[in-house]
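Asks: here are the coordinates; sequence isn't available:
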């Protein structure tokens, strides 16, 4: 089985590219983030026409998450236990949807950006990550053999070589100690990040800004991840980042990340073979 995650930066704007990528990547499960659509606006047919079942959670033109699966889509859940909202009073945001696909509980996650270190959104981001860790730890305590995948755009670069130049990010979100600690606490709760060992850096990224020719200049960030529970991590046999999908007209600013399970190497049409490839 092959599981992928992809921040598409608007499902409606990217619908043709999504369909073409599904055709050539042949993944079994695709978790997507930043659909930027209400449920009634989401282009579900790009999935259903190809034999995928799909669950989408979208409340407005912002955020939005979905899971498409051709190996079953059961026990769909909107939001994880304890997931906080944003604002005063708090309002729910479409940042998490889960479903069981081929025996694996897949969560498509769009972690809050944080905006600026002194912004209320930054504190919200840390609360959100703490709640996710608590929910994950509770689930593993209840069912240690559960196969769980937390996948998506985490909006955190956990290591210095996950950004093209640390000096350029001085004082910015995504690289601060509290954010990195929150990511490590997820790992400490029992979830292993399973992509990096198959796509080692430095210079291997999943996101490149649209501005300043960031992509051709290789000025990117690694912020999209697959965190697997112990029972699932033991099944991972390969992973890749489809950097080719960031090229060309109408591309998302993120590349798909693919993980293969049980003998499938997770290779995409453009598997990263070396740092900076």
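Replies: The structure has been received and is ready for your questions. Small disclaimer: the values here were computed from a predicted structure and weren't measured.
Asks: alpha carbons only for contacts and neighbour counts from here, please
Replies: OK.
Asks: so how many other residues sit close to residue 80?
Replies: Using other C-alpha atoms under 10 Å, residue 80 is surrounded by 17 other residues.
Asks: pretty sure it is touching residue 130, no?
Replies: No. Between residue 80 and residue 130 there is no contact under C-alpha atoms under 8 Å: 11.8 Å.
Asks: what's the spacing between the residue nearest to residue 262 when sequence neighbours are not counted and residue 53?
Replies: In space, and not counting its chain neighbours, residue 262 is closest to residue 235: 5.2 Å by C-alpha to C-alpha, 6 or more residues apart in numbering. Applying C-alpha to C-alpha, to the nearest Å, the value for residue 235 to residue 53 is 24 Å.
Asks: looking at the two, which is more packed in?
Replies: Higher neighbour count among residue 235 and residue 53: residue 53, with 20 against 16, using other C-alpha under 10 Å.
Asks: which residues touch the more buried one?
Replies: 47, 68-70, 72-73 (C-alpha atoms under 8 Å, 6 or more residues apart in numbering).
Asks: helices of the stretch 151-277 of the chain, start to end?
Replies: Under the criterion DSSP state H, counting those that start in this stretch, the stretch 151-277 of the chain contains helices at 177-188, 230-233.
Asks: and the residue nearest to residue 102 when sequence neighbours are not counted, how many residues sit next to it?
Replies: Once flanking residues are discounted, residue 102 sits nearest to residue 71: 5.1 Å by C-alpha to C-alpha, 6+ apart. For residue 71, the neighbour count with other C-alpha under 10 Å is 17.
Asks: so which strand or helix has residue 71?
Replies: Using DSSP states H and E, residue 71 sits in no helix or strand.
Asks: try this one next to it:
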């Protein structure tokens, strides 16, 4: 099975690029973040024509997550246990934002988008994976309430992971997405630029390290080196002034199946690119 995660920064704006990527890279299941639309606005037809069914979670023009799969899609969840709520402005009701979507992918042979080689015998159905598409809150500033919200969000996720692994220790679990945290100094082009800023603070990094303590492994780190995000401003991409903030954390059962990983840097090029690029993981 070939999984990928991608903050697409508006699925309606970039649907053609997304479908082209799915076909070019033979992706079986894609976790998307920042889709920026309600379910009824999602371009489901384009994905269906390419052979993918899609689970969508979006409340408005902000945030939004989705999973597209051509190998089965079941048991969809639109939040994880204890996921914190956020009030967008003072006086507004706090809501659980569209930042997490879980589904079981696999168990079905590749559909119309496969087989991978013309004339080849279709591959057997891949073993299922419990895949989560996660869009971690940005945090904004270290003194902003959104930063505390971000830390609470990650802590609630950690507690959920402990529960999931306790209930099904042999399950292949993948938490994929835009984590809005650069866990190591080398994950940003210049640490001095980020002094006193979010994404690199000790509490944020500790929150990701706690996922390892809970039983997860980041499965791309040792297999590929590159940034995954470059801001649109100040020629960040041509100067390669990027950040590595998109990751795939897996259970022991998932990590044992990983045979390779890639970061598709070329997806940041050309007209209409997202500011993030896809991260790909191959599973035996």
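Replies: Cool, the structure landed. Since we're looking at a predicted model, the values are computed, not measured.
Asks: hmm, back to that, map the residue nearest to residue 262 of the first structure across to the second structure for me.
Replies: The criterion is TM-score structural alignment: under it, residue 235 of the first structure has residue 257 as its aligned partner in the second structure.
Asks: same thing with residue 248 of the first structure?
Replies: Match for residue 248 of the first structure (TM-score structural alignment): residue 270.
Asks: quick one: average offset of the helix or strand harbouring residue 20 of the first structure versus the second structure, please.
Replies: Using DSSP H and E, the element containing residue 20 of the first structure is helix 15-25. Following the fit onto the second structure, the mean deviation recorded for helix 15-25 of the first structure is 1.2 Å by mean C-alpha distance after the TM-score superposition for the first structure.
Asks: and the equivalent of residue 224 of the first structure over in the second structure, what does it touch?
Replies: Using TM-score structural alignment, the partner of residue 224 of the first structure in the second structure is residue 246. Residue 246 of the second structure makes contact with 5-6, 176-180, 228-229, 279, according to C-alpha under 8 Å, 6+ apart.
Asks: tell me how far the lengthiest helix in the first structure lies from the chain's centre.
Replies: Ordering each helix of the first structure by length in residues (DSSP state H) puts helix 120-142 first. Put simply, helix 120-142 of the first structure sits 16 Å off its chain's centre (C-alpha atoms, centre = their mean, to the nearest Å).
Asks: what stretch of the second structure does that helix fall on?
Replies: So helix 120-142 of the first structure sits over residues 145-167 in the second structure, by TM-score structural alignment.
Asks: can you tell me the SS state at residue 107 of the first structure?
Replies: Assigned by DSSP: H, G, I helix; E, B strand; the rest coil, the conformation of residue 107 of the first structure is strand.
Asks: now it: how far from residue 29 of the first structure?
Replies: From residue 107 of the first structure to residue 29 of the first structure the distance is 11 Å (C-alpha to C-alpha).
Asks: now the strands for the first structure?
Replies: 2-7, 29-33, 53-57, 65-69, 74-78, 96-101, 104-110, 148-153, 192-193, 207-208, 220-221, 224-228, 236-241, 257-261 (DSSP state E).
Asks: I'd like the ones you listed laid out as TSV, including distance to residue 41 of the first structure.
Replies: Formatted as TSV, these follow (distance: least, C-alpha to C-alpha, whole Å):
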stretch	distance to residue 41 of the first structure
strand 2-7	17
strand 29-33	15
strand 53-57	10
strand 65-69	13
strand 74-78	18
strand 96-101	17
strand 104-110	19
strand 148-153	21
strand 192-193	33
strand 207-208	25
strand 220-221	30
strand 224-228	25
strand 236-241	28
strand 257-261	25
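Asks: can you lay out the helices of the stretch 151-277 of the first structure as JSON lines showing distance to residue 111 of the first structure and mean neighbour count?
Replies: Listed next are the helices of the stretch 151-277 of the first structure as JSON lines, based on distance: least, C-alpha to C-alpha, whole Å; neighbours: other C-alpha atoms under 10 Å:
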{"stretch": "helix 177-188", "distance to residue 111 of the first structure": "11", "mean neighbour count": "17"}
{"stretch": "helix 230-233", "distance to residue 111 of the first structure": "22", "mean neighbour count": "18"}
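Asks: coming back round to it: which positions within the match of helix 120-142 of the first structure qualify as buried?
Replies: For stretch 145-167 of the second structure, the neighbour count (16 or more other C-alpha atoms under 10 Å) marks 146-162, 165 as buried.
Asks: can you check stretch 36-55 of the first structure too?
Replies: Residues of stretch 36-55 of the first structure classed as buried by neighbour count (16+ other C-alpha under 10 Å): 36-39, 42-44, 46-47, 52-55.
Asks: same deal with stretch 131-143 of the second structure?
Replies: 131-139.
Asks: can you tell me which of these is nearest residue 208 of the second structure?
Replies: For these, the residue nearest residue 208 of the second structure by C-alpha to C-alpha is residue 136; the value is 11.1 Å.
Asks: you'd agree the closest one is up against residue 175?
Replies: No. Residue 136 of the second structure is beyond contact range of residue 175, at 11.3 Å (criterion: C-alpha under 8 Å).
Asks: ok, residues contacting the match of helix 120-142 of the first structure?
Replies: By C-alpha under 8 Å, 6+ apart, the residues outside stretch 145-167 of the second structure that reach it are 80-84, 86, 136-141, 171, 198, 203-204, 207-208, 210-211, 214-215, 251.
Asks: superposed on the first structure, where does that stretch end up, distance-wise?
Replies: With mean C-alpha distance after the TM-score superposition for the first structure, stretch 145-167 of the second structure departs from the first structure by a mean of 0.5 Å once superposed.
Asks: so what's the most centrally placed residue in the second structure up against?
Replies: Centrality entry for the second structure: nearest residue to the mean C-alpha point is residue 177, 1.8 Å, by C-alpha atoms, centre = their mean. Residues in contact with residue 177 of the second structure (C-alpha under 8 Å, 6+ apart) are 5-7, 31-33, 132-136, 246-248.
Asks: rerun that using 7 Å as the cut-off
Replies: Contacts for residue 177 of the second structure (C-alpha atoms under 7 Å, 6 or more residues apart in numbering) come out as 5-6, 31, 33, 133-135, 246-248.
Asks: do residue 92 of the first structure as well
Replies: 85-86.
Asks: repeat for the one 3 residues further on
Replies: Remark: with contacts taken as C-alpha under 7 Å, 6+ apart, residue 95 of the first structure is in contact with 63-65, 109-111.
Asks: so what does it match up with in the second structure?
Replies: In the second structure, residue 95 of the first structure lands on residue 99 (TM-score structural alignment).
Asks: which non-adjacent residue is nearest that match?
Replies: In this structure, residue 99 of the second structure finds its nearest non-sequential neighbour in residue 135, 4.8 Å apart by C-alpha to C-alpha, 6+ apart.
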